[in-house]
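Participant: sequence first, predicted coordinates after that:
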Amino acid sequence: MIIYQHFTFDAAHFLPHVPDGHKCRNLHGHTYHLTLYIGGEILEREGWILDFSDLKAVAAPVIGTLDHTLLNNIEGLENPTAELLAAWIWQKIKPLLPGLQKIELKETPASGVIYEAE
């Protein structure tokens, strides 16, 4: 079984490695939508896989690092494409959530990335 929880954060970035004239080379911002998917067995006593408040507590410091920032200034995110941002989030959260199966990160309602466990 898989549970999920959805989060949002706002951040600015620019993509320094795209060609001159590309609109994403300019500073701009997004309201990112992040969904974490955690798989596991239902705990018999509690009747859940993981307490949603525990999931939120794990995600909060990572999201707090990203929210209302210039992503390019965060170590490891000098080129913060959606793909690299998703990988960065995965690296921060996965050690704290062993059941993490995938994350979905949308930078617009119509575009985003899914990062899955291997």
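Facilitator: Cool, the structure landed. Numbering: from 1, shown residues only.

Participant: hey, let's count contacts and neighbours off CA atoms from now on
Facilitator: Will do.

Participant: Phe7 is in contact with Leu34, isn't it?
Facilitator: Yes. With contact defined as C-alpha atoms under 8 Å, Phe7 reaches Leu34; the gap is 5.1 Å.

Participant: higher neighbour count, these two?
Facilitator: Leu34 (22 against 14; other C-alpha atoms under 10 Å).

Participant: excluding chain neighbours, what is closest to the more buried one?
Facilitator: Leu105 (4.6 Å; C-alpha to C-alpha, 6 or more residues apart in numbering).

Participant: kindly report the same for His6.
Facilitator: Thr35 (4.3 Å).

Participant: again with Leu71
Facilitator: His13 (5.3 Å).

Participant: pretty sure the one you found contacts His68?
Facilitator: No. If you go by C-alpha under 8 Å, His13 and His68 don't touch, sitting 10.5 Å apart.

Participant: and those two? Which one has more around it.
Facilitator: Taking other C-alpha under 10 Å, His13 and His68 do not tie; His13 has more neighbours (22 against 15).

Participant: now do the same contact list for the more buried one.
Facilitator: 27-29, 70-72, 80 (C-alpha atoms under 8 Å, 6 or more residues apart in numbering).

Participant: so how far is Ala82 from Leu27?
Facilitator: Using C-alpha to C-alpha, to the nearest Å, Leu27 is found at 15 Å from Ala82.

Participant: more crowded one of the two?
Facilitator: Each of Leu27 and Ala82 has its neighbours counted (other C-alpha under 10 Å); Ala82 has more, 17 against 13.

Participant: then this one, side by side with the first:
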Amino acid sequence: MIIYKCFSFDAAHFLPNVPAGHKCGRMHGHTYHLKVFVSGEIDPESCWFMDFSDLKAIVNPLIKRLDHHTLNEIDGLENPTSESLMVWIWEKLKPLLPALVKLELQETPGSGVIYEG
């Protein structure tokens, strides 16, 4: 069984390694939408794999670390592309959430990234 929970956060960033004049080289912000997918066996007594509130309790401290911050100022995110942000989130969550199987991050309504570790 795979379940997921959605989270959102607002953050600013700039991409220092883009060509001169590229619009993403300037400071700008996004409302990011993150889906966290976990997988496991359904418990026959509870009839669920994981309580969504337990999942939320694990992920929310990370969301609070990102929300309304400049991503470039966070250790390990000096070049915060969507891809590097996803690897960073995965590396923070996986030790706390061994059942993690996939992350989806939407940076804009039409673009995003999927990461499966």
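Facilitator: Ah, there it is. Worth saying up front: this structure is predicted, and the values here are computed from it rather than measured.

Participant: tell me the secondary structure for the residue nearest to Leu34 of the first structure?
Facilitator: Secondary structure state of Leu105 of the first structure, per DSSP: H, G, I helix; E, B strand; the rest coil, is strand.

Participant: was I right to think it contacts Val113?
Facilitator: Yes. Judged on C-alpha under 8 Å, Leu105 of the first structure makes contact with Val113 at a distance of 5.4 Å.

Participant: name the residues contacting each of those two.
Facilitator: In contact with both Leu105 of the first structure and Val113: 82, 86, using C-alpha under 8 Å, 6+ apart.

Participant: which one of the two is surrounded by more residues?
Facilitator: The residue with more neighbours, out of Leu105 of the first structure and Val113, is Leu105; 24 against 18, by other C-alpha under 10 Å.

Participant: list the residues that contact the more buried one.
Facilitator: By C-alpha under 8 Å, 6+ apart, the contact list for Leu105 of the first structure reads 32-35, 82, 86, 112-114.

Participant: swap in Val18 of the first structure?
Facilitator: Contacts for Val18 of the first structure (C-alpha under 8 Å, 6+ apart) come out as 24-25.

Participant: ok, now how distant is it from Lys56 of the first structure?
Facilitator: 34 Å.

Participant: which strands and helices sit next to the longest helix that the first structure contains?
Facilitator: If you go by DSSP state H, the first structure has its longest helix at helix 52-66. Counting contacts by 3 or more C-alpha pairs under 8 Å, 6 or more residues apart in numbering; DSSP states H and E, helix 52-66 of the first structure packs against strand 2-13, helix 82-93.

Participant: can you add distance to Glu46 of the first structure and give these back as JSON lines?
Facilitator: Listed next are those as JSON lines, based on distance: least, C-alpha to C-alpha, whole Å:
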{"stretch": "strand 2-13", "distance to Glu46 of the first structure": "14"}
{"stretch": "helix 82-93", "distance to Glu46 of the first structure": "23"}
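
Participant: what's near enough to touch the equivalent of Lys102 of the second structure over in the first structure?
Facilitator: Using TM-score structural alignment, the equivalent of Lys102 of the second structure in the first structure is Lys102. Residues near Lys102 of the first structure by C-alpha under 8 Å, 6+ apart: 36-38, 114-117.

Participant: how many residues are close by the residue nearest to Lys102 of the first structure when sequence neighbours are not counted?
Facilitator: Spatial nearest neighbour of Lys102 of the first structure, excluding adjacent residues (C-alpha to C-alpha, 6+ apart): Glu116 at 4.1 Å. Glu116 of the first structure has 14 neighbours, counted by other C-alpha under 10 Å.

Participant: what's the answer for Glu41 of the first structure, then?
Facilitator: When neighbours are counted by other C-alpha under 10 Å, Glu41 of the first structure registers 12.
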